[in-house]
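> Here you go, sequence then predicted model.
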Amino acid sequence: MKKIRINQNITLILLVFILSFTFTPLHAFGEKIEDPYGERQYLFEKMESLFGIPWYYLAAIDQYERSIAKVRKDIPVKEGLIAIYIPPSKWTGFLNPNPNDVEPKSIQFFNGMGLDGNGDGLADPKNDLDVLFTMTQYLSSYGFKEEDIRIALWEYYKREKTVEQISQFAKIYQKFDTIFLTKQSFPISKGLQYSYRSTWGDARGWGGRRMHEGTDIFASYGTPVKSVCYGYVEVMGWNIYGGWRVGIRGLDNIYYYYAHLAGFEKSMRIGDIVEPGQIIGYVGSSGYGKPGTQGKFPPHLHFGMYIDNGRTEWAFDPYPYLRKWERQRK
């Protein structure tokens, strides 16, 4: 990790930062948060104007941290606007004898990341502005191009999959120009014939004994299948078990898996950004064999959900979520 030093240029930026908040009463820090999405995006955009780091990358890092904190016991869930968690070893410095150090000079002495972003003389890892200022300065120390940011993320997280996920989130935010992307959708349109029940954990025998990791939604051949979320198309193609399948990474860091399709939406490609309700493919009965195998079971959509916690990924039961999305559209 590059050593962060506070020089005259950073001090000047800090003063501009403080003044910009002082003269922006509608978004002054410390006020009651009426619009958390709007306030959060305002902070990201403010940092972009000061450092040149695209706001959507800051939003993507924050969202990634927010998602893993929900499923990790070693990461505290933060109460403020910003969810980014910088561990004490990084914030104060690995050799710092005081893991709770908030003095900028001693943190700098021990090569810690922590900076004072709100001008109160403290580098507080619980303060939204201090944390966001620190992360933005860290990224800018590597440069401002996408490749520079990816290198910075690799050096910070030491995990290629995390770098990819954050980059995907950034592309989603960039396309829609907002972080207020909470809508979700049932994968089959209202008014079409379909049926499903909880099939999580049911035994499956083809290809070896295993458990069923998903919910089967039975429908007629060719029934359109829709994306349930705003997301990034990670995978398209043939799988020996799932047949023609699509894998989409949502902003909740859940990998949504759509399998046994008859085919894909013609215009869709890996790397595309999709939104809730967008058609991604069509119900079929593909799978359980070499590419093109069809008809070994009735036509249906196999729908799976896999959560990533920054270390590993595992499947969980999608049935309660499908029921919720189905109720919400009524």
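The structure has been received and is ready for your questions. Numbering: from 1, shown residues only.

> C-alpha from now on. contacts and neighbour counts both.
Noted.

> pretty sure W154 is in contact with Q165, am I right?
No - assessed by C-alpha atoms under 8 Å, W154 is found out of contact with Q165, at 11.6 Å.

> In terms of neighbours, single out the busier of these two.
Of the pair W154 and Q165, Q165 is the one with more neighbours under other C-alpha atoms under 10 Å, namely 22 against 17.

> could you point out the longest strand in this protein?
As assigned by DSSP state E, the longest strand anywhere in the chain is strand 254-264.

> and here's the other structure:
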Amino acid sequence: MRFIHLIIACSLCMPFAPLYGGERAEAAAMISEPATKQTSKGSSLTRERMELFQWMEALYGVPWHYLAAIDQYERTINKKRKSAPVTDRLTAITIPPAVWSGYLNPEEDDTDESSISFFGGIGIDGSGDGQADQQNDIDVLTAMIRFLSDFGYAREDFRIGVWMYYRRDRAVKTIDQFAAVYEKYQTLQLDQHAFPIPRRYTYSYRSTWGDPRGWGGRRIHEGTDIFADYGTPVLATGYGVVEVVGWNRYGGWRVGIRDMNNIYHYFAHLSSFRKGLKAGDIVEPGQVIGYVGSSGYGKPGTSGKFPPHLHYGMYRDTGSGEWSFDPYPQLRSWEREMRRKKK
């Protein structure tokens, strides 16, 4: 609530001004840093973060869901960056010291905006406290907005700006997907999940991650097999974007969905897909995406080489690569929650 009061107060006295045009907006210099101490948890911090993004949108014109998408991407990757510990932060965006201060700047933690500019850094004093602080949410967001504004805020322009910052195609795709989901649902609270098989259907499973597999060469099983009858509906397990719909010689007819935690969910051996499902679709937990089958292990259309089941895999993006991990604990957790809700 304190942040809402700050927004109201500032909106009454601060006209909008662009980041460029001779000098920075005087409005930015009048900003008092919002209260960011973690005096509350969960939904309260999420609400404050949302208010911050919407405030920056009102001030600078950048769509709030762009900032939220970048912040969420930073939250989900394992960063190996040399920076001061983040304590009183609402956001997770961490600009590398060399980028912030300038690659040739001898002071990686430089807070002097003039010297940062001299060395080509992007750091800026957005809060108006006289320091360009890498641990100040307002300063960091203002610096990121200033960088992106060079390219524009249309969707394709934004994608170019993100690529110029991260230099990684996967980052561009994921951030673009996050932005689309946030824009659709108009909230940051998208962490709900669902078990992939509806409760009213018969199914069974156990932990099979890491078991040996032989077809197509020696490899390990990167998922959990959930056995169910042909035609059993398969549900999206979280909010996300469909990345892949089609055939894979190992997984047969399969669907790949990236969720809002930057985890890729792999649904394989399907008999068919939900009608009209395609790459780029936004899905939510509990939404039907396909139906259990026994497809795979051969050319398109191959089926029946094993009993019908859903192969469910999870892969985490670390910022430099993608690795599988055991989905069994998550499945058990979602199953318990499903049963609890039905009581």
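Now that the structure is in, tell me what you want to look at. Quick caveat: nothing in here was measured; it's all calculated off a predicted structure.

> Now do the helices in structure 1.
For structure 1, the helices defined by DSSP state H occupy 8-22, 36-51, 55-69, 88-91, 104-109, 128-140, 146-157, 160-176, 319-328.

> quick one, what contacts the residue mapped onto G222 of structure 1 from structure 2?
Using TM-score structural alignment, the partner of G222 of structure 1 in structure 2 is G231. Contacts for G231 of structure 2 (C-alpha atoms under 8 Å, 6 or more residues apart in numbering) come out as S271, Y291, V292, G293.

> can you check G289 of structure 1 too?
Taking C-alpha under 8 Å, 6+ apart, we find G289 of structure 1 in contact with I240, Y241, G243.

> mind running it again at 6 Å?
I240 (C-alpha atoms under 6 Å, 6 or more residues apart in numbering).

> and K305 of structure 2, how many residues sit next to it?
Residues lying near K305 of structure 2 (other C-alpha under 10 Å) number 11.

> Going by the alignment, it corresponds to which residue in structure 1?
Taking TM-score structural alignment, K305 of structure 2 has K296 as its aligned residue in structure 1.

> F169 of structure 1 versus that match, what's the distance?
Separation of K296 of structure 1 from F169 of structure 1 (C-alpha to C-alpha, to the nearest Å): 37 Å.

> Same check on L81 of structure 1?
L81 of structure 1 sits 18 Å away from F169 of structure 1, going by C-alpha to C-alpha.

> Trace Y166 of structure 2 over to structure 1, please.
Y166 of structure 2 maps onto Y157 in structure 1, by TM-score structural alignment.

> What is the burial count for the nearest residue to that match once chain neighbours are set aside?
Distance criterion C-alpha to C-alpha, 6 or more residues apart in numbering; nearest residue to Y157 of structure 1, sequence neighbours excluded, is V163 at 7.7 Å. Using other C-alpha under 10 Å, V163 of structure 1 has 21 neighbouring residues.

> same question, Q72 of structure 2
With neighbours defined by other C-alpha under 10 Å, the count for Q72 of structure 2 comes to 22.

> Tell me the counterpart of it in structure 1.
By TM-score structural alignment, Q72 of structure 2 lines up with Q63 in structure 1.

> thinking again about what came up before, so between L81 and F169 of structure 1, which is more surrounded?
More crowded of L81 of structure 1 and F169, by other C-alpha under 10 Å: F169, with 29 against 17.

> From what I see, the more buried one and A60 are in contact.
Yes - with contact defined as C-alpha atoms under 6 Å, F169 of structure 1 counts as touching A60 (5.1 Å).

> what touches both of the two?
Common neighbours of F169 of structure 1 and A60 (C-alpha under 6 Å, 6+ apart) do not exist.

> just to revisit the earlier point, quick one: the residues in structure 2 that the longest strand of structure 1 pairs up with.
So strand 254-264 of structure 1 sits over residues 263-273 in structure 2, by TM-score structural alignment.

> Give me the mean distance between the matching stretch and structure 1.
On superposition with structure 1, the mean distance recorded for stretch 263-273 of structure 2 (mean C-alpha distance after the TM-score superposition for structure 1) is 0.4 Å.

> Show me the contact partners of that stretch.
251-258, 289-296, 310-316.

> One more: stretch 69-77 of structure 2?
The contact list for stretch 69-77 of structure 2 (C-alpha under 6 Å, 6+ apart) reads A92, I93, I175, F178, A179, N261, T318, G319.

> Let me see the contact set for the alignment partner in structure 1 of the third one.
Aligned counterpart of I175 of structure 2 in structure 1: I166 (TM-score structural alignment). By C-alpha under 6 Å, 6+ apart, the residues touching I166 of structure 1 are A60, I61.

> Distance of I166 of structure 1 relative to L153 of structure 1?
Taken as C-alpha to C-alpha, the span from I166 of structure 1 to L153 of structure 1 is 9 Å.

> A170 of structure 1 too?
With the distance defined as C-alpha to C-alpha, A170 of structure 1 ends up 13 Å from L153 of structure 1.

> cool, and N309 of structure 1?
N309 of structure 1 sits 16 Å away from L153 of structure 1, going by C-alpha to C-alpha.

> Between the two, which is the more surrounded one?
Between N309 of structure 1 and L153, counted using other C-alpha under 10 Å, L153 has the larger neighbour count: 22 against 18.

> Name the nearest of the contacts of G231 of structure 2 relative to W100 of structure 2.
Using C-alpha to C-alpha, Y291 comes nearest to W100 of structure 2 of these, at 49.1 Å.

> Report the contact partners of the closest one.
Going by C-alpha under 6 Å, 6+ apart, Y291 of structure 2 touches G231, T232, P233, V234, L270, S271, S272.

> between those, which has the most around it?
Counting neighbours by other C-alpha under 10 Å, L270 leads these with 31 neighbours.
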